[in-house]
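Participant: the following block contains a protein sequence and its predicted model.
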Amino acid sequence: MHRAPADVVGWLLDSDPAIRWQVLRDLRDASADEVQEARAQVAREGWGAAILGARRDDGSWDSGAHWPDWANEEIVRAEGQPWTSTAPTLTELRLLGADPSDPVVAEAVARATAAVRWEYAGEEFFAGKVEPCINAATVATGVYFGHDVSGIVARLLTEQMADGGWNCEQENGSVRGSFDTTIAVVEALLAYERAGRAGTLPPPGGEAPDLDVVAERRHGGEEYLLARRLFRRLSTREVADPDYLLPTFPPRWQHDILRGLEHFRNRGGTPDIRLADAIEELAAQRLPDGRWPLARVIRGRAWIPGEGPAGTPSRWITLGALRVARWWNEAP
């Protein structure tokens, strides 16, 4: 699984700048200047430019922070949840790797987040809202684009459940963590912790969470995922949800094995043997030509068409699978 055939790498490079710069960094070990030159094009060509060009006059995207005004239940049933409002759009820009230091990108993020309030209680964007899954995405966005999210992190630390996970349904009585919420929170806590230790977090609006505590809680969430092999029930070892075996991009709020493996690759270090089941499941999905398919498509309106239909070769999934495989085989 770890081999990246030249024709597959060439296919990846012959694509959107958002994919190309990550291939250069993660599979080609290109120079920093070459990577940066390619990354700079994300805001000016292809998907990144399309997203930036879709802003409303006030700088926000599609009438809201998270839930567009037009998204009534009938539309959601017919088309799926929309992904065109400000919060999921900023997540897409982060996943594409739009350079936060690019003045075009920085100005767009600043205007957008100043223009919107959360629909539920009117909070400012980087004050967060009530659900840990949305708050986790907001932390990841805030850290990436250099905004203060210390208050949201402090709240997430208080919401960890007894099993080590997090669950957006906790407010409705759930007493167990969920894969979907937990993966989002551990991604966010890792980003916050790294930025804090590197000294790149903006000054907190209140008391900043202790980074050692952040790391401890993150480890608890990672243990939740590892104990379940990224996709199994702890009690029966059966597959918890068949969708967890089906990598997609963008992942939205959903968990899958590639998203989980990418988190542990990003964390670095020696791979945990409990990830082997997920590695085997991912390897089994490789097509005979060395590429990986988009296993499922999450429904809903989006600014960019992305890839698909399900079952066809996907550059995003192939990129993610190849860099996970490289880490798995080359880590000490």
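Facilitator: It's in. In this text the structure is predicted, and so the values were computed from the model without any measurement. Numbers count the residues shown, from 1 in each chain.
Participant: from here on, contacts and neighbour counts on C-alpha atoms
Facilitator: OK.
Participant: now do the longest helix along the chain: which elements does it pack against?
Facilitator: The helix spanning the most residues in the chain, taking DSSP state H as the definition, is helix 179-198. Packed against helix 179-198 by the contact rule (3 or more Cα pairs under 8 Å, 6 or more residues apart in numbering; DSSP states H and E) you find helix 132-145, helix 211-227, helix 257-267.
Participant: take the one below as the second:
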Amino acid sequence: MVTTASTTWLLDSDPALRWQVERDLLGEPPEVWGATRVRVATEGFGARLLALQDPDGQWAGGAFFPTGFDFNGPEAAEGAGQPWTATTWALNALREWGVDAEVLRGRRTVELLAENSRWEYDDLPYWGGEVDCCINAWTVANGVWLGADVTGVVDWFVEHRLSDGGWNCEWVEGSTRSSFHSTLNSLKGLLAHEVATGGTDATRAARRAGEEYLLRRGLFLRLSTGEPVAPWVDRFAYPFRWFYSVLNAADHFREAALLDGTPPDPRMADAIGLVRAARQPDGTWLQARRHPGRVWFEVDVPAGEPSKWLTLSGTRVLDWWDSRS
């Protein structure tokens, strides 16, 4: 599916993206994409973000929000977005971009965060997680990447899965119905744990139950009416952040199927159709929007322009679906 022109365009990119193009789209051997991946820590986006780490191990002085964030101020107003500069968001980006965990271990990041970083919710210790499913999922993914002990947070997901199979970050307010956003992010954390450790019977069962929650709904439909759950299901934007879309979900199911050694589930067909429909005649995907909120620096194009990140995700999802389904 990747043409010579689009390959040239995709390869002319930051090392954080280029190594994934080499591995996932071009099938280059590990010595090729691995050499590019090493550069992420010393060039481009990865190097810039690493340089912004605080001496205490954090970014922007906070766990999920920057220090001094005014929860009653204009940045917290509806529609204003949220800041994407604090520690969790920085670790998410560095992990997703492929920075070698040894770089952060060499900075004693795990130990410094254990000593200095507390969640804004109830001042809880960083590697112990808190009550939000999405935050806990990122804590698990970042913890297993860096070698922190996040066993308690992993067990939390087994204990807090809802009766319909998924999760909802608003369970603490009494919600008993799962959320597409919360369920996908929870699944990503459990998958990262399983890739790193093999998981347990309980965590593997929880992942499969959460995936079944999404698959029964075709990744974007209400179970009750068969209608799309919301207009955001096919609005693709990078970085994904915590936001759900069928592209974000399909890329998770691609990774999970590669780990499990299973073919794509046919119940994803309509969702894959939405991904395919968004592909432009030149083989690219357009950025739908930039999620509002403070950032250290932009890593993708403005809304309406062809996105290399989304083109990477969309192309590898369709390649996987078309070759294995």
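Facilitator: Structure received. What you see is a predicted model, and the numbers here were worked out from it, not measured in a lab.
Participant: nearest to residue 30 of structure 1, out of the helices and strands packed on helix 179-198 of structure 1?
Facilitator: When those are compared by Cα to Cα, helix 257-267 sits nearest residue 30 of structure 1, at 18.3 Å.
Participant: can you list the helices and strands that the helix or strand following that closest one packs against?
Facilitator: Under the assignment DSSP states H and E, the closest C-terminal helix or strand after helix 257-267 of structure 1 is helix 276-284. On a contact count with 3+ Cα pairs under 8 Å, 6+ apart, helix 276-284 of structure 1 meets helix 257-267.
Participant: what's the matching range in structure 2 for the helix it packs on?
Facilitator: Using TM-score structural alignment, helix 257-267 of structure 1 lines up with residues 246-256 of structure 2.
Participant: could you give the separation of the matching stretch from the chain centroid?
Facilitator: From the chain centre to the centre of stretch 246-256 of structure 2 is a distance of 10 Å (Cα atoms, centre = their mean, to the nearest Å).
Participant: residues making contact with that stretch?
Facilitator: Residues external to stretch 246-256 of structure 2 that are found in contact with it (Cα atoms under 8 Å, 6 or more residues apart in numbering): 184, 188, 191, 219-220, 233-234, 236, 240, 264, 268, 271-272, 274-275, 313-314, 317, 320.
Participant: equivalent analysis for stretch 81-101 of structure 2, please.
Facilitator: 16-17, 37-38, 40-41, 46, 49, 58-66, 75-76, 138-139, 142, 145-146, 291-296.
Participant: measure it end to end?
Facilitator: 29 Å (Cα to Cα, to the nearest Å).
Participant: what of stretch 165-172 of structure 2?
Facilitator: With Cα to Cα applied, stretch 165-172 of structure 2 spans 17 Å between its terminal residues.
Participant: most tightly surrounded among the helices and strands packed on helix 179-198 of structure 1?
Facilitator: Ranked by mean neighbour count under mean count of other Cα atoms under 10 Å, these are led by helix 132-145, which reaches a mean of 24.
Participant: what's the average distance of the match of helix 257-267 of structure 1 to structure 1?
Facilitator: By mean Cα distance after the TM-score superposition for structure 1, the fitted stretch 246-256 of structure 2 averages 0.6 Å away from its aligned residues in structure 1.
Participant: my guess is residue 281 of structure 1 contacts residue 247. True?
Facilitator: No - counting by Cα atoms under 8 Å, residue 281 of structure 1 sits too far from residue 247 to count as a contact (10.6 Å).
Participant: what about the contacts of stretch 81-101 of structure 2, which are in helices?
Facilitator: Within the contacts of stretch 81-101 of structure 2, residues falling in helices by DSSP H are 16-17, 37-38, 46, 49, 138-139, 142, 145-146.
Participant: and those residues as a markdown table, adding distance to residue 103 of structure 2?
Facilitator: Shown next, in a markdown table, are these (distance: Cα to Cα, whole Å):
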| residue | distance to residue 103 of structure 2 |
| --- | --- |
| 16 | 15 |
| 17 | 18 |
| 37 | 13 |
| 38 | 10 |
| 46 | 11 |
| 49 | 12 |
| 138 | 19 |
| 139 | 18 |
| 142 | 14 |
| 145 | 11 |
| 146 | 10 |
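Participant: quick one on the thing from earlier: mark which of the contacts of stretch 246-256 of structure 2 are buried, thanks.
Facilitator: The neighbour-count test (16 or more other Cα atoms under 10 Å) applied to the contacts of stretch 246-256 of structure 2 identifies 184, 188, 191, 219-220, 233-234, 236, 264, 268, 271-272, 274-275, 313-314, 317, 320 as buried.
Participant: what comes up buried for stretch 222-240 of structure 2?
Facilitator: Across stretch 222-240 of structure 2, burial judged by 16+ other Cα under 10 Å covers 228, 233-239.
Participant: could you list every residue that touches residue 20 of structure 1?
Facilitator: Residues near residue 20 of structure 1 by Cα under 8 Å, 6+ apart: 12-14, 38-39.
Participant: report the aligned residue range of structure 1 for stretch 271-283 of structure 2.
Facilitator: Per the alignment by TM-score structural alignment, stretch 271-283 of structure 2 matches residues 278-290 in structure 1.
Participant: ends of the matching stretch, how far apart?
Facilitator: Across stretch 278-290 of structure 1, first to last residue, Cα to Cα, it's 18 Å.
Participant: pull the residues that contact it.
Facilitator: For stretch 278-290 of structure 1, the surrounding residues in contact (Cα under 8 Å, 6+ apart) are 1, 4-5, 8, 229-231, 245, 257-258, 261, 292-293, 321, 325.
Participant: mind redoing it with 10 Å?
Facilitator: In this structure, residues lying in contact with stretch 278-290 of structure 1 by Cα atoms under 10 Å, 6 or more residues apart in numbering are 1-5, 7-9, 229-232, 244-247, 256-258, 260-261, 273, 276-277, 291-295, 311-313, 317-318, 321-322, 324-325, 328.
Participant: give the contact list for the residue mapped onto residue 149 of structure 1 from structure 2.
Facilitator: When structure 2 is aligned by TM-score structural alignment, residue 149 of structure 1 is paired with residue 150. Residue 150 of structure 2 is in contact with 126-129, 136, 139-144, 156, 193, counting by Cα under 10 Å, 6+ apart.
Participant: same thing with residue 9 of structure 1?
Facilitator: So residue 9 of structure 1 contacts 20, 23-24, 27-28, 290-291, 315, 318-319, 322 (Cα under 10 Å, 6+ apart).
Participant: the residues you listed, buried ones only, as a ChimeraX selection?
Facilitator: In ChimeraX, a selection of the buried entries from these looks like this (16+ other Cα under 10 Å):
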select :20,23,24,290,291,315,318,319,322
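Participant: narrow the contacts of residue 9 of structure 1 to those in strands?
Facilitator: The strands in this structure, assigned by DSSP state E, contain none of the contacts of residue 9 of structure 1.
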